[in-house]
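Visitor: Sharing a sequence plus its predicted fold:
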Amino acid sequence: MTAFAWGAATDTGRVRPANEDFLLAADGLFVVADGMGGHKAGEVAAHLAVEELRARILDRGGPHTTEDLVEAVQEANAVLVSKAGEDPDLRGMGTTLCAMALVRDGDRDLLGVVNVGDSRLYLLTSGELEQITDDHSLVATLERQGRLTQAEAAVHPQRNILTRALGIDERVMVDSWEIVPFVGDRYLLCSDGLFNEVDDNRIASTLRRLADPADAAHELVRLANEGGGRDNITCIVVDVIDDQGRDPAASPTDGRVAARVDGRDRVLAAAVGEPAMASSDPGGADAGGPADGPGAGGAAPSPRARWVTWRVAVFLVVLLAIIGAAVGSIIYAGTSTYYVGFQGDQVAIFRGKPGGVLWLQPELQGEPTDLTREQLDVALQAELDKGKEQGSLLEAEQYVDRIRAQARPAPSGGLPSPGTPGTATTGTTTGLAPTPTVEPPPQ
């Protein structure tokens, strides 16, 4: 069976009057909850949520599935909603919840992960730190949409507004994952009091530097206080110390990386229920106190791959629709109008925009007219050099007729248009000298 070593630490911080974070660190179940609500309601919410998971996962024994873990979170949410309805002092209470538990899928061990709110789970593997969970907060949503940068999100005045939390609605959307554990993997569960004060690079370096998980957890809390300690801080560091030979190529070879990648082909993201909206204090949830275990450090390789979720599918459909609409607009703009310009030195009508639109270049309509550049005054030449846009082919032809009426006669030797001012229209060919009359010799 998969075995763990872990260490945990929690602290009120330097600003908050009480610690509303609550944690549970036990063999096979690790939970962080960050409570919110006035008059100790946040503390109560976090405590109730964690205890509900303890009762449904630890106290009932196993093996459990990830679905059991998701259902336990839903039950915790129901308990909070019920308690808030019974006690006016608890109305408006809520909590985040991030949990990781050892679950079974057939004959293999997996790590089931659930998350609601902005507490986080990180994985350190091959020396690289990766955030597994997604924050359910306003600024995180804006950042994922590309409307805020990471730096802007870190100082945004609404960064403490949650888009999901337990205790707000009767049903809550629960994100869940399944991860294959390997020896050397190190996990970090934490409340936002840590990552709002300590950046990911420093978190990663601390997890790499300190082999004992208890030392690492306490050092991260210390760093958060050093960074300002403006919120409650809770950390649980969990090391996978035995996977019972799940990774047969456990030596540092190229084969190990390939085996670990293959072994991580099932990392499932799922969601259940309806989303809730909650406004969060930047705070966390009352501490259950540290539960420290024996330490074993080290990093191990292997990136993880997630299945495509329905959210990704919907996003791709919307993205393709937007791209299609944009391409259609470009094609319409590049082909629905006409303009009059020059083809060489001759006046011509083109379909499209002057200069083209992206890959759509103007197309010559028919043959160039018999009007030439030098028949036009300077102002008209400049106008046609830019391209005189018209709404339709008919309007373009009418515009050509108008400038033809203003044009100078074609130079000698040219072929001006019939009816051009200053041109004779006799029986002789315009522009050619008449045939001389020859008198017969006198008789």
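Guide: Happy to help now that I have it.
Visitor: only C-alpha atoms for contact and neighbour calcs from this point on.
Guide: Noted.
Visitor: Look through the chain and tell me its longest strand.
Guide: Counting residues, the longest strand found in the chain (DSSP state E) is strand 94-105.
Visitor: Skip ahead from it and say which helix or strand is next.
Guide: Read in the C-terminal direction, the helix or strand following strand 94-105 is strand 108-116, with elements assigned using DSSP states H and E.
Visitor: Pull out the buried positions in that next one.
Guide: Along strand 108-116, these residues count as buried under the neighbour rule (16 or more other Cα atoms under 10 Å): D109, L110, L111, G112, V113, V114, N115, V116.
Visitor: Ok, stretch 213-223 next?
Guide: By neighbour count with 16+ other Cα under 10 Å, stretch 213-223 contains the buried residues P213, A214, D215, A216, A217, H218, E219, L220, V221, R222, L223.
Visitor: with those residues in mind, which one is nearest to A258?
Guide: Closest approach to A258 among the buried residues of stretch 213-223 (Cα to Cα): P213, at 27.3 Å.
Visitor: quick revisit: tabulate the buried residues of strand 108-116 in JSON lines, adding columns for distance to V317.
Guide: Supplementary listing: those in JSON lines, determined by distance: Cα to Cα, whole Å:
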{"residue": "D109", "distance to V317": "35"}
{"residue": "L110", "distance to V317": "32"}
{"residue": "L111", "distance to V317": "31"}
{"residue": "G112", "distance to V317": "29"}
{"residue": "V113", "distance to V317": "28"}
{"residue": "V114", "distance to V317": "27"}
{"residue": "N115", "distance to V317": "26"}
{"residue": "V116", "distance to V317": "26"}
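Visitor: Let me know the distance separating L129 from D192.
Guide: The spacing between L129 and D192, counted by Cα to Cα, to the nearest Å, is 17 Å.
Visitor: who has more neighbours, these two?
Guide: Here L129 and D192 are set side by side on neighbour count (other Cα atoms under 10 Å), and the busier one is D192, at 24 against 21.
Visitor: right, and that one touches V221 too?
Guide: No: taking Cα atoms under 8 Å as the contact criterion, D192 and V221 are not neighbours in contact, 11.4 Å apart.
Visitor: structure B:
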Amino acid sequence: MATIEGTPGYGRDHLPYGVVLVAGAPTPAVRIGDQALDLAAAEAAGLVDAGGVLRSATTLNPLLAAGPAVWRRVRARLLELFSDPAADATLEELLHPLAQVEPVLPIAVGDYVDFYSSEHHASNVGRIFRPDQEPLLPNWRHLPIGYHGRAGTVVVSGTPIVRPSGQRKPPSQESPSFGPSARLDIEAEVGFVVGAPSPLGAPVPVDRFADHVFGVVLVNDWSARDLQAWEYQPLGPFLGKSFATSVGAWITPLAALSEAWTDAPTQDPPALDYLRESDRRGLDLSLTVRWNDTVVTSPPFAGMYWTPAQQLAHLTVNGASLRTGDLYASGTVSGPRRDQVGSFLELSWGGAEPVTLADGSERTFLADGDTVTIEATAPASGGGRITLAEVTGAVTPARSG
């Protein structure tokens, strides 16, 4: 069928959801190949049935809030349509080439939480910042560490990233100074988008993950390491993290990742009961990070110590409610090797070992004008792979005043 030709990794086995501008107006869409199907128009035409929530939607939130039964019904119908040659002519009128539409942030973000779930990343950071101590703090293997981020600075892939300014205090200085971050970094992460909400005071059990999470999106949690190092004691990340978090423009539904689940690492000591999974599974996602035109690292997501289901259970165990559009991210994805790390802090070992890019230039942290792109693939049905929507951003100079 003509409707599924185009970019590999975006066929019928994927069908990620996003929001695009059509004639200047945001409309929910599903990606097929290198085209976007207008879902509002498709529901108005009677081609899909989401209970009417798509017809006037400007974000994916109404679809997310409708819950798993509607998600399954819409996806099943889309699979039928894209498999039926008789539907080609009708669908053609509702398809827009991606080159002719502008993707925008697909959800109205409720809350944003970032975790710290890679043992390799946490150990590397500990060795860099606390070389004379145990790399992992005593609580790390007992609970998924996280912090509450700033939902208002979550931006769609392609949004320029303004270099943040703030207080910095290098060890060589007696007092802090103010100015642009000199140690601007990235964190390659995987994010989980919440659809169905939960009531305040009602924890979400670890086995109810799929009842609430709609899908997966790549995340770059930009980080100003010099701002972070001065401010995080004793309360944790703040201005060093809150200036920008980039997400991919297309959300991969959990249904498209059915072949990507794999055994997660064994936990020692065993997790407490509310974190203990009857079927302990992680996602076999293969990430790559490009710094300008150079692939510098390839983090493996399958090795994350804390799983997405455990993160969700811990996030709500105190009774915190879920809201439609909530986003929580895995934390930096790092493997055991230097070419598998998910931050430039690790790649340059705290700035002590510069990285040489393809053009011969050297970097420790990001320079103005640099572009970072995070990509990922996952196993799909039939032995193929799907491609998660990339997340990219270019650094622009700090603003004064």
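Guide: Thanks, I have the structure now. Given the structure is predicted, the values throughout are model-derived calculations rather than measurements.
Visitor: quick one: TM-score?
Guide: The TM-score (TM-score structural alignment, normalised by the length of the second structure) is 0.26; 162 aligned residues with a Cα RMSD of 6.6 Å.
Visitor: quick one on the thing from earlier: joint contacts of D192 and V221 of the first structure?
Guide: Common neighbours of D192 of the first structure and V221 (criterion: Cα atoms under 8 Å, 6 or more residues apart in numbering): I233.
Visitor: For the first structure, just list every one of the helices.
Guide: Secondary structure of the first structure (DSSP state H): helices at 41-53, 66-86, 138-144, 150-154, 192-195, 200-209, 213-226, 254-263, 310-335, 378-386, 393-406.
Visitor: rewinding a little: buried residues of the longest strand of the first structure, list them for me.
Guide: Within strand 94-105 of the first structure, the residues scored as buried using 16+ other Cα under 10 Å are G94, T95, T96, L97, C98, A99, M100, A101, L102, V103, R104.
Visitor: Redo those residues as a markdown table? Include distance to V50 of the first structure.
Guide: Converted to a markdown table, the buried residues of strand 94-105 of the first structure look like this (distance: Cα to Cα, whole Å):
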| residue | distance to V50 of the first structure |
| --- | --- |
| G94 | 12 |
| T95 | 10 |
| T96 | 10 |
| L97 | 8 |
| C98 | 10 |
| A99 | 9 |
| M100 | 12 |
| A101 | 13 |
| L102 | 16 |
| V103 | 18 |
| R104 | 21 |
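Visitor: longest helix anywhere in the second structure?
Guide: Longest helix in the second structure by number of residues, with DSSP H as the criterion: helix 68-83.
Visitor: And that helix, what's buried?
Guide: Taking 16+ other Cα under 10 Å as the neighbour-count basis, helix 68-83 of the second structure is seen to contain the buried residues P68, V70, W71, V74, R75, L78, L81, F82.
Visitor: Distance of the third one relative to T396 of the second structure?
Guide: By that I understand W71 of the second structure. Per Cα to Cα, W71 of the second structure is found 39 Å from T396 of the second structure.
Visitor: got it, and the second one?
Guide: Between V70 of the second structure and T396 of the second structure the distance, using Cα to Cα, works out to 41 Å.
Visitor: before we move on, what about the first one?
Guide: If you measure P68 of the second structure against T396 of the second structure using Cα to Cα, the figure is 40 Å.
Visitor: re the thing from before, turn the buried residues of helix 68-83 of the second structure into CSV, columns for distance to V30 of the second structure.
Guide: Shown next, in CSV, are the buried residues of helix 68-83 of the second structure (distance: Cα to Cα, whole Å):
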residue, distance to V30 of the second structure
P68, 17
V70, 15
W71, 12
V74, 11
R75, 10
L78, 9
L81, 12
F82, 11
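Visitor: can you tell me which of those lies nearest to A44 of the second structure?
Guide: Nearest to A44 of the second structure among the buried residues of helix 68-83 of the second structure, counting by Cα to Cα, is V74 at 13.6 Å.
Visitor: sorry, back to before: so which of the helices of the first structure is nearest A5 of the first structure?
Guide: Closest to A5 of the first structure of the helices of the first structure is helix 213-226 (Cα to Cα; 7.2 Å).
Visitor: now that closest one against helix 200-209, angle please.
Guide: For the pair helix 213-226 of the first structure and helix 200-209, the angle between their directions (axes from the mean of the first three to the mean of the last three Cα atoms, to 10 degrees) equals 150 degrees.
Visitor: Tell me which other helices or strands helix 213-226 of the first structure touches.
Guide: Helix 213-226 of the first structure is packed against strand 3-11, helix 192-195, helix 200-209, strand 233-242, with contacts defined by 3 or more Cα pairs under 8 Å, 6 or more residues apart in numbering; DSSP states H and E.
Visitor: Can you say which of the ones you listed is packed in most?
Guide: Each of those was assessed for mean neighbour count using mean count of other Cα atoms under 10 Å. The highest is strand 233-242, with a mean of 28.
Visitor: and the angle from that one to strand 94-105?
Guide: Going by the same axes, to 10 degrees, strand 233-242 of the first structure makes 0 degrees with strand 94-105.
Visitor: So which elements touch strand 233-242 of the first structure?
Guide: Judged by 3+ Cα pairs under 8 Å, 6+ apart, strand 233-242 of the first structure is in contact with strand 3-11, strand 21-26, strand 29-36, strand 186-190, helix 192-195, helix 213-226.
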